[in-house]
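Visitor: Here is a sequence with its predicted model. Questions after.
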Amino acid sequence: MKDQNSAIVADEIAVRPAQVTRQGGTGLAFLGVLAFSGSMPATVFAMRGFDPWLVAVGRAVVAAVIALACLRAARLPLLPPRRQWGSYALISLGVVFGFPVFSGLALHLGATTAHSAVVIGLLPAATAACAVLRAGERPRPLFWVACAAGALAITAFTLTRSGVTGTWADLLLVGALLSAAVGYTEGGRLARDTPGWQVISYALVVSLPLTAPVTAVLAVTTPVHPSAEALAGFAYVAVVSMFVGFIPWYAGLARGGIARAGQTQLTQPVLTLVWAWFLLGERFGAVTVAGALAVLACVAITQRTRT
């Protein structure tokens, strides 16, 4: 009996660190989501003074300068290990180029902030699918049920606010969705062994030979009207959305599991709409509150399931 009790205690002690790690991962991921939630409104502000392409690509150059300064301060190599160049190229294609370019052009073509939030509502499900294919995670059936319910809830609630459209903007938003899912999964996988800030730093540095000359050409050939709100919006997407937000985000995906911690992004459309209401004057009512409660319930369920 004594040996049996000792074994039970030992099992409990072994499980607790994993539980703490998962909870810590969820908290870190949510900090990243909070940072990302202001991206859409900030992009709208930035495009009031800068070309959409310049906003999408130029933000990566500013973030890359910050990344190089951080790597230099930490006395780390300015390039990732050669064996990981393929992974960092994939991250760059997803979150440095794909998502900013596709989402920015969708907003430029007339997609509202509320309608664009549909992408964020479906992104956790796409990220979970990529985690299975690329990172080898195997969530339980209950996780998929809650994941699908959350995606349906946030999509239905967002579409009731923005209406159903069938434009080129929607195709661009789908491109943004797939790009972010791939970039998030690959970055979360690398963050298991590399700090999150180094992952996004190296992704930005790897893309710099392309983003720097493109930004220089766009700065010369496109109209620039650097108003205060445009500069503030550009600064947010460059510093917060493109660099700072990824530090807790990738760390959270690595600690809590890409599929599970990624579900915290179901809260991003609600947070984005709050920012849109506060900064852009967009209104919401009881439907938004009901949608927010449904999303939070789904997130809670996904966080309690085991992989």
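Guide: Arrived safely, thanks for sending.
Visitor: C-alpha only now, for contacts and for neighbours.
Guide: Noted.
Visitor: what does the helix or strand hosting Thr155 rub up against?
Guide: Assessed by DSSP states H and E, Thr155 sits inside helix 141-162. Here helix 141-162 makes contact (Cα atoms under 8 Å, 6 or more residues apart in numbering) with 112, 114-115, 117-118, 121-122, 124-125, 263, 266, 269, 284, 287-288, 291-292, 294-295, 298-299, 301-302, 305.
Visitor: Equivalent analysis for stretch 233-246, please.
Guide: Residues outside stretch 233-246 that contact it (Cα under 8 Å, 6+ apart) are 31-36, 38-39, 41-46, 55, 58-60, 62-63, 67, 96, 196-197, 200-201.
Visitor: Narrow these to those that are buried.
Guide: 31-36, 38-39, 41-46, 55, 58-60, 62-63, 67, 96, 196-197, 200-201 (16 or more other Cα atoms under 10 Å).
Visitor: Distance from stretch 295-303 to the middle of the chain?
Guide: The chain centre lies 18 Å from the centre of stretch 295-303; the measure is Cα atoms, centre = their mean, to the nearest Å.
Visitor: should've said stretch 223-234
Guide: Taking mean C-alpha positions (Cα atoms, centre = their mean), stretch 223-234 and its chain are 24 Å apart.
Visitor: Comparison target below:
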Amino acid sequence: MERTSNLQHPSLQSNASGWINGLIGVVIFSGSLPATRVAVLEFDPVFLTVARATLAAILALCLLLLFKEKRPARQQLLPLAIVALGVVVGFPLLTALALQYVTSAHSIVFVGLLPLATAVFGVLRGGERPRPVFWVFSVLGSLLVVGFAASQGLTAAPQGDLLMLLAILACGLGYAEGAKLSRTLGGWQVISWALVLALPIMAAVTWWRVPATFANISAPAWLSLGYVSLFSMLIGFVFWYRGLAQGGIAAVGQLQLLQPFFGLALAATLLHEQVSLGMLGVTVAVILCVAGAKKFSR
């Protein structure tokens, strides 16, 4: 009995650590959209995207060199490129562009679809066959998001809503591909190598898009750039992928459902944006749909 207990203890401890690391990652990611909203008011969206990726890539390269990590195998380069396109370039750029048209509180409702997008790409990439009920929840959640956007005046800023939908698709693909790749390459190594892979292009575009002067950039904009560069782009992924590896992708991945709540709280407290009861209601409804889709995904 004592031996059995001792053998199970490390597994239980690892599972608990996975949930803690995953939760830390979700909390860090929750600040991404509010911080991007602040930064994009003073920084060009393209410059913001490539600058944050460049800064994070430099730090990631230092970590890889410090821990003497082996280079990825040739067959891992394409999945890493997909991760880079999804979470290093696609999601940051599309959300930065979208937040020129919508508030961060409005955009956070779309984040409620992120776990569903990740699950769908997991199905496509992993060849899983979910039950029909899965697709019922999927369609219902999508209709709720589209209905909410229309009720808020879709014709006023259709660009912002379309860009947010594209951002969610890009991020879902990057998450699914990264989670799959982390099984062989390692958790934090996935985002680090993806950043390094994109570094030459990101650094070149950063140099090209650098503003003529930074004299008019405020301290909050600089802090926001620092946050999305270090925390959203790298540190959050260190905890997130570590949590997925320790606690299981399917289980810990459901913590993403809490992200809209954290994000709305940050938007209300830090940016003083109005969060209506309708917005909260739609967010809860979308999260319930995603939870139902997750339950019937296998």
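Guide: Right, received. Where do you want to start? If you're wondering where the values come from, they're calculated on a predicted model, not measured in any experiment.
Visitor: still on that earlier bit, looking at the buried ones among the contacts of stretch 233-246 of structure 1, which are in helices?
Guide: Counting by DSSP state H, those place 31-36, 39, 41-46, 55, 58-60, 62-63, 67, 196-197, 200-201 in helices.
Visitor: Map Val252 of structure 2 across to structure 1 for me.
Guide: In structure 1, Val252 of structure 2 lines up with Ala261, judged by TM-score structural alignment.
Visitor: The strand or helix carrying its match vs structure 2, mean deviation?
Guide: Applying DSSP H and E as the criterion places Ala261 of structure 1 in helix 258-262. When structure 2 is overlaid, helix 258-262 of structure 1 sits 3.9 Å from its aligned residues on average, using mean Cα distance after the TM-score superposition for structure 1.
Visitor: Stretch 201-209 of structure 1 too?
Guide: Looks like 0.4 Å for stretch 201-209 of structure 1 (mean Cα distance after the TM-score superposition for structure 1).
Visitor: so that stretch matches what in structure 2?
Guide: On structure 2, the counterpart of stretch 201-209 of structure 1 by TM-score structural alignment is residues 192-200.
Visitor: Likewise for stretch 240-248 of structure 1?
Guide: Aligned using TM-score structural alignment, stretch 240-248 of structure 1 spans residues 231-239 in structure 2.
Visitor: Kindly check the end-to-end length of the matching stretch for me.
Guide: In stretch 231-239 of structure 2, first residue to last residue: 10 Å (Cα to Cα, to the nearest Å).
Visitor: And for stretch 189-196 of structure 1?
Guide: Start-to-end span of stretch 189-196 of structure 1 (Cα to Cα) is 10 Å.
Visitor: Kindly report the same for stretch 83-94 of structure 2.
Guide: 15 Å.
Visitor: With Gln75 of structure 2 as the reference, measure out to the residue nearest to Phe134 of structure 2 when sequence neighbours are not counted.
Guide: Spatial nearest neighbour of Phe134 of structure 2, chain neighbours left out: Ala293 (4.5 Å); criterion: Cα to Cα, 6 or more residues apart in numbering. Plainly put, Ala293 of structure 2 is 31 Å away from Gln75 of structure 2 if you go by Cα to Cα.
Visitor: the more surrounded of these two?
Guide: More neighbours surround Ala293 than the other of Ala293 of structure 2 and Gln75, with 27 against 8 (other Cα atoms under 10 Å).
Visitor: does the more buried one really touch Thr118, like I thought?
Guide: No: between Ala293 of structure 2 and Thr118 there is no contact under Cα atoms under 8 Å: 11.2 Å.
Visitor: which residues in structure 1 form helices?
Guide: Under DSSP H, structure 1 gives helices at 2-36, 39-46, 52-73, 85-91, 99-108, 113-134, 141-162, 168-190, 196-221, 228-235, 246-256, 258-262, 268-275, 286-304.
Visitor: Please list all residues in contact with Ala114 of structure 1.
Guide: If you count contacts by Cα under 8 Å, 6+ apart, then Ala114 of structure 1 has 158, 161-162, 269, 272-273, 276 around it.
Visitor: what would these look like in a markdown table with distance to Val145 of structure 1?
Guide: Formatted as a markdown table, the contacts of Ala114 of structure 1 follow (distance: Cα to Cα, whole Å):
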| residue | distance to Val145 of structure 1 |
| --- | --- |
| Thr158 | 20 |
| Arg161 | 25 |
| Ser162 | 26 |
| Pro269 | 20 |
| Thr272 | 25 |
| Leu273 | 25 |
| Ala276 | 30 |
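Visitor: For the residues you listed, which ones persist in structure 2?
Guide: Retained in structure 2 by both residues aligned by TM-score structural alignment, their matches' Cα atoms under 8 Å are the following of these: 272-273, 276.
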